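Colleague: Prediction below, plus the sequence it came from.
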Amino acid sequence: MTGSNQNILSYPIEYLKGVGPQRADLLKKELNIFTFSDLLHHFPYRHIDRTKIFRIVDLNPSIEFAQVQGVLVNFEVIGEKSARRLIANLKDDSGTMELTWFQGISWVQKMLRQGQQYLVFGRMGFFMGKPQMVHPELEVVQAGTAQTKNYLEPVYPTTEKLKARGLGGRPMAKLVQALLPLLSEKDIPENLPDSILHRGQFVSRYAAYQQAHFPSSTEAYEKAVRRLKFEEFFIAQIRLAIVRAKRHRYSKGVVFDKVGDLFNTFYHKHLPFQLTGAQKRVLKEIRSDTLNGHQMNRLLQGDVGSGKTIVALLSMLLAIDNGFQACMMAPTEILAQQHFNSISSLLKDMPIGVHLLTGSTKNGERKYILQCLAEGSLSLIIGTHALIEEVVQFKNLGLAVIDEQHRFGVAQRASLWKKAAVPPHVLVMTATPIPRTLAMTAYGDLDYSIMDELPPGRQPITTVHRYDTYRVSVLEFIKDEIEKGRQAYIIFPLIEESVKLDYESLMQGYEHVKAFFPEPRYWISMVHGRQNPEVKETNMQRFVKGDTQIMVSTTVIEVGVNVPNASVMLIENAEKFGLSQLHQLRGRVGRGAEKSYCILLTSSKLSNEARERIKTMVSTNNGFEIAEKDLELRGPGDIEGTRQSGTLNLRLADLVKDKLILDAAKKWAEQIAEEDPELDAAENLRLKHYLGSLQGKTVWSKIS
């Protein structure tokens, strides 16, 4: 065995009694269980109450597992060969139930005695209205005693391959049962400060693990799980809070100490509309962040159409007024081109040159841009990943704006702010609303701003649900809108597993649309992923310029097409789309002053979840409400996929159901980080030691 001072939890799983090399290999491959610690953290997903004995008369289909005590009235083997089964009847003072075995018949038969009292336990079923158990567990009960298994029995997640090798839910419980007695309190030391244990009235960490697996009562289980959920949230929050507290105190940042001519001229003379209250609030936050000598690291969430681009532009003008360069990076050429077009148009009467740098920028122009950036004669550049290539050098980059930032990896973002001696201020923007619970968990190291108002003149989009039997009247409605001079999108789903089928239904759909909207009266653009980029771009541009009235497309238009004249979004097979995708698609209309509509067309057979999604879309335009509902329906999934930086490792806690625990964990973590960011106070030392022991296990790379 390895060195005596090694914590037993780090022992390889093959050392545990009952495992051995072959089972260990399976546990590693199937469940990522490599060590004793991994097994300790493999929690049961539920418990079966073995403390209760049911009377047969009280059994009903809502009871999944039951324990019953009674007398064996009779038993017999019936049927031949593969249809052979052993059937027994068990009777208590309230009724009779049937017990059935299809396997191990001769072995079970030897155990059975007519007239004997038994305690039976198993999964309940009903046959012809009569209670039945198949392959129950049996125990002889001595006459005159009531015998219960006095505990809650854990049921562990497992896989088909593990079950096939004798590691189903029960044997998994036996492994945990073998592990727990080997552990003492020193193997699971306390990691939270006493003040928090006292305030939260938490059980000890050691007791929490024991009771989470094999609880002595329902109440003990609930206390244990509450403690462990709090710990998961608190550890995540304290790490983020310390990063943030240190950044607020120690990070160096360039100072934008004046609001200069460019900002003022644009604000007073060229702003196309009055700023909303939300836009003004965010600009104040950015102004304050860039003034205090620390690096700004702000996440700007704004629903589709809330006016993030204007905020980004005013922030970039602030940087340029203070003698710095500014850049804006977008994940795709379409989006970068769109930002370039709209910002160039906004600045057309201003003395600022704007350039675009993408993979397809011609060599001569590329050379010129690189030279101007290095010399400092170019103050504002918009681009794609091309901006982070080694050859791109800035003279004095002061602000980096990153759009749809979840599409970039942490390393890609970091390479952008390594391009300045003092890291530039960073404004990351997303039009994908992030639920508040998710933002404070996955993005807790960022300051974040929310823009929840639409600019004046924008009308809310009317969303309706129609079954596909109403397709003709829906298409007639689109005709009416086109007669008014408007344009329409018709979107078909594209799902990876059935690309061929979906492609066929897109083509079929296109033919139907063409038949309903014949040329030359109507013109249609079609865009999908199989087209080469030039064809796709040409077809998109025809729609943007108004040469075609209808765009038939897959979801490639989800981000980055801005056609203020489009007033209808028809989504075919809307039940196949997720909530956030439906919301993003809806955001392609409603960009002009005219009334806009989103029509969700579905088949009449909808799953409950699909019905819930459609209902949510029809009832609200608020992206944040939609994001919360999406989180509730789908669960957080790969919650930090949006961050691409490590994982949250939530094994027990649930962001939706455990909001109150998360709020408390966040509040207490922020308080400690604010008062003692180095965790040097005596009562925080064990927390500091614990965080140190986690170093390298989870990547919590901060944004900058």
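Modeller: Nice, I can see it.
Colleague: make it CA atoms for all contacts and neighbour counts henceforth
Modeller: Fine.
Colleague: what about Gly696, neighbour count?
Modeller: Neighbours of Gly696 under the rule other Cα atoms under 10 Å: 8.
Colleague: how much space between it and Gly646?
Modeller: 10 Å (Cα to Cα, to the nearest Å).
Colleague: Provide a list of residues in contact with Val57.
Modeller: When the contact criterion is Cα atoms under 8 Å, 6 or more residues apart in numbering, the partners of Val57 are Ser94, Gly95.
Colleague: another one to put next to it:
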Amino acid sequence: MGFHPYICGKEFTISSRGTHILASPIEYLKGVGPQRAELLQKELGIFTFKDLLEHYPYRHIDKTKVSLIREIGPQTDFIQIAGRITSMGIMGEKRSKRLVAEIKDASGVVELTWFQGITWIEKMLFVGQSYQVFGKVSFFQGLPQLTHPEIEPLAEENATARNFLEPVYSTTEKLKARGLGGRQIAKLTQALFLHLREKDLPENLPDYVLQQLQLMPRYRAITNIHFPPSMEAWTQAMNRLKFEEFFIAQLRMNLVKSRRHRYSKGVIFGQVGDIFNTFYEKYLPFELTGAQKRVIKEIRKDTGSGRQMNRLLQGDVGSGKTIVALLIMLLAADNGYQSCLMAPTEILARQHFAGLTKLLKDLPVTIRILTGTTKAKERREILKQLEDGTIQLLVGTHAVIEDTVQFKNLGMAIVDEQHRFGVAQRAKLWGKATIPPHVLVMTATPIPRTLAMTAYGDLDYSVMDELPPNRKPILTVHRYETARSQVMGFIKAEIALGRQAYIVFPLIEESEKLDYENLMKGYENVKAYFPEPKYWMSMVHGRQPTDVRETNMQRFKDNDTQILVATTVIEVGVDVPNASVMVIENAEKFGLSQLHQLRGRVGRGAEKSFCILLTSTKLNNDARERLKTMCETTDGFKVAEKDLELRGPGDIEGTRQSGALNFKLANILQDRQWLEAAREVAEKIADNDPDLSAPENARLLEYLQSLKGKTAWSKIS
């Protein structure tokens, strides 16, 4: 394959077979040793032979083809040519010193340039001799050249290409300095393959799956992903391994879901009682949407089944998740159970508490709030009432999961904005009852379907894709900094109509101090447009003491101030129906989901609302794309799809903790058809053979058992 492979050292004996060979520490591979092993571990996370095997090349260089020099064009990336060196000499001095050679074939001439190792290369090359050259094309003063190309002598009669596809592996500067560049990693990988047999990489997919989808066997796929005989073989290997990554993740989640459905005992909400009915008939502020009714029906079915519910409820900003949560908590109360609603911030928890208290009016339901700032005396009282069952609904922040908080009979746990809580934090809630409570996880950040079924495949999920009829679409526009005075004039016009406005500044700097200075400067600039006493402003940011922040927020809610200048602390949950304008300063510095969340702070009343994205005139393509998306749609699911497309799944907030997206090859956007196929097969297996006891699924069972303990998988999303 064009490499001179290393042979394994004495420390490693070939007799260790199967998983043992792959578990061998990387230092035992000849050519590595303790020092290089330490670097490979630190730089690339390669600890074992298996890790090296799974350090896949990110592309292959096609060395099966020799091109003509005249074929080089602006789009040419790498090229392989064969020709005769016609001239060679050193040019420039000191830093600009370089060796320049001209190589000629039947179609033209191109320059080869070296800045390093000049003396050695000059001794190696001869004018008049033929060479085969491979390198990356660059352009200098409009003319193509190959800088630091690979070059080797070529006999006239043998002017053909070497017959293989060369893998290109990612590496780092530190590794290159220790002689572990991409090509050296390729040599180490090839050395490892000399000691692998088919039984060392046993098949893990059932034969019927391989046949149904016409997939390449596993050993061949792993060989061909590194050293393929052709691009077609490489494509088949990629498809096989992408499917495998998706399938194993989907199968594990579906088996968890299947076992939970069979074995996890849950409390039963068997009746719809007086509290629920009275609220529904007398106090419900508006007619429920079709989506809300559908979700309540799904939850009622779950909570009446005798199994523990684990459901993800996702709905766009303003789709009415809170009213659904309240109805479910009233259902729990009717059946003699307590409920708990956990929110990520004190502002959001207090807002939920205020909203729920207002909705409950004089219904016989005791609701309390517990946060980090609850005074000691009140806290003692709340803890006592939770234990004796007096409190039916508890709203709170992280304070709710502290060990001192004990319930009499917790039956429903609702987690709002779930991406802000880690799995371990959520798990503490489930431990607060003998029979684990039903769990409803809510998010206002719509999750694209592909992401939801990958990251949350072990949860049943409901989608609320309908806005209440009284919500008017928000008009979103993009304006440059140069139009600031017109934007401020527009806010004045809205205030004259009795409305209010938000002006939000980003948190972007590494330094909290700089952030604070930027905000204060922005505040003063806004103030210049809105002088007191004609206009009143309040400011909210993370460095303020909680009571100051709450007071400023409350003043805005009560319409004592017409403008709220804030950082992203208002991103979720702030509800001021009278606010009709959202101005986002430096909008190019926000992510799409954050922009969408901020926009959702307006449009909560009966009036037409506006979101103005204010930016500098210098924008990169990604920022332009984000702003364009915001102006074109208010549909959170479309926004989320675009966000996924622009940022990739690994960066989407909250998905990392699931462990489901650490794919080495598969991409949930580009490989959607393999994801769908994997999900379909996994669901069928989990339904028909949930214990994997059928003979045809034996190798699957064995493979999953071999993975146990290597990934933190949890029943709690």
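Modeller: Received it, and whenever you're ready, just let me know what you need. Predicted, not measured: the structure shown is a model, and the values here were computed from it.
Colleague: what do we get in the first structure for Leu154 of the second structure?
Modeller: Taking TM-score structural alignment as the criterion, the aligned counterpart of Leu154 of the second structure in the first structure is Val141.
Colleague: Now the helix or strand that Leu675 of the second structure is a member of on the first structure. Mean distance?
Modeller: According to DSSP states H and E, Leu675 of the second structure maps onto helix 672-688. When the first structure is superposed, helix 672-688 of the second structure averages 0.6 Å from its matched positions, counting by mean Cα distance after the TM-score superposition for the first structure.
Colleague: What is that helix packed up against?
Modeller: Under the contact criterion of 3 or more Cα pairs under 8 Å, 6 or more residues apart in numbering; DSSP states H and E, helix 672-688 of the second structure touches helix 231-263.
Colleague: how much distance is there from the helix it packs on to the middle of the chain?
Modeller: From the chain centre to the centre of helix 231-263 of the second structure is a distance of 19 Å (Cα atoms, centre = their mean, to the nearest Å).
Colleague: same question, stretch 64-79 of the first structure
Modeller: Relative to its parent chain, stretch 64-79 of the first structure has a centroid offset of 47 Å by Cα atoms, centre = their mean.
Colleague: That one: which residues count as buried?
Modeller: Across stretch 64-79 of the first structure, burial judged by 16 or more other Cα atoms under 10 Å covers Ala66, Gln67, Val68, Gln69, Gly70, Val71, Leu72, Val73, Phe75, Val77.
Colleague: which one of these is nearest Tyr522 of the first structure?
Modeller: Checking the buried residues of stretch 64-79 of the first structure against Tyr522 of the first structure with Cα to Cα, the nearest one is Ala66 at 67.0 Å.
Colleague: residue contacts, that closest one?
Modeller: Neighbour list for Ala66 of the first structure: Arg50, Ile53, Phe54, Phe121, Gly122, Arg123, Met124 [criterion: Cα under 8 Å, 6+ apart].
Colleague: Give me the mean distance between the top strand by length along the second structure and the first structure.
Modeller: In the second structure, with assignment by DSSP state E, the single longest strand is strand 78-91. Compared with the first structure after the fit, strand 78-91 of the second structure shows a mean deviation of 1.7 Å (mean Cα distance after the TM-score superposition for the first structure).
Colleague: following that strand, which helix or strand comes up?
Modeller: Strand 78-91 of the second structure is succeeded, C-terminally, by strand 98-105 (DSSP H and E).
Colleague: Which residue range of the first structure does stretch 129-142 of the second structure align onto?
Modeller: Using TM-score structural alignment, stretch 129-142 of the second structure lines up with residues 116-129 of the first structure.
Colleague: Count the neighbours of the counterpart of Thr290 of the first structure in the second structure for me.
Modeller: In the second structure, Thr290 of the first structure lines up with Thr303, judged by TM-score structural alignment. For Thr303 of the second structure, the neighbour count with other Cα under 10 Å is 26.
Colleague: corresponding residue for Leu330 of the second structure in the first structure?
Modeller: Match for Leu330 of the second structure (TM-score structural alignment): Leu317.
Colleague: equivalent range in the first structure for stretch 461-474 of the second structure?
Modeller: Aligning stretch 461-474 of the second structure against the first structure (TM-score structural alignment) gives residues 448-461.
Colleague: And for the matching stretch, what's in contact with it?
Modeller: Contacts to stretch 448-461 of the first structure, defined as Cα under 8 Å, 6+ apart, come from residues 273-279, 282, 298-303, 305-308, 589-598, 621.
Colleague: Now do it: distance to the chain's middle.
Modeller: Here stretch 448-461 of the first structure is found 24 Å from its chain centre; the criterion is Cα atoms, centre = their mean.
Colleague: Next, the distance between the ends of that stretch.
Modeller: 27 Å.
Colleague: thought Arg50 of the first structure was touching Leu152?
Modeller: Yes: in this structure Arg50 of the first structure lies within contact range of Leu152 using Cα atoms under 8 Å: 5.5 Å.
Colleague: Would you mind telling me which of those two has more residues around it?
Modeller: Set side by side, Arg50 of the first structure and Leu152 show more neighbours around Leu152, with 21 against 16, by other Cα under 10 Å.
Colleague: Residue in the second structure paired with that one?
Modeller: Under the alignment (TM-score structural alignment), Leu152 of the first structure pairs with Leu165 in the second structure.
Colleague: for Tyr209 of the first structure, same thing?
Modeller: The equivalent of Tyr209 of the first structure in the second structure is Ile222 (alignment by TM-score structural alignment).
Colleague: Wait, its match touches Gln236, no?
Modeller: No: taking Cα under 8 Å as the definition, Ile222 of the second structure is not a contact partner of Gln236, at 10.6 Å.
Colleague: just to revisit the earlier point, tally of neighbours for the match of Leu154 of the second structure?
Modeller: By other Cα under 10 Å, 18 other residues sit near Val141 of the first structure.
Colleague: got a list of what it touches?
Modeller: Gln116, Gln117, Tyr118, Leu119, Gln147.
Colleague: Which ones among those map onto strands?
Modeller: Judged by DSSP E, the contacts of Val141 of the first structure include Gln117, Tyr118, Leu119 as members of strands.
Colleague: quick one: the closest residue to the last one other than its chain neighbours from Gly307 of the first structure, how far?
Modeller: If the residues on either side of it in the chain are set aside, Leu119 of the first structure comes closest to Gln69, at 4.5 Å by Cα to Cα, 6 or more residues apart in numbering. Separation of Gln69 of the first structure from Gly307 of the first structure (Cα to Cα): 69 Å.
Colleague: residues contacting the residue of the second structure most remote from its centre?
Modeller: Within the second structure, the residue lying farthest from the chain centre (Cα atoms, centre = their mean) is Gly128, at 55.9 Å. Contacts for Gly128 of the second structure (Cα under 8 Å, 6+ apart) come out as Arg84, Ile85, Thr86.
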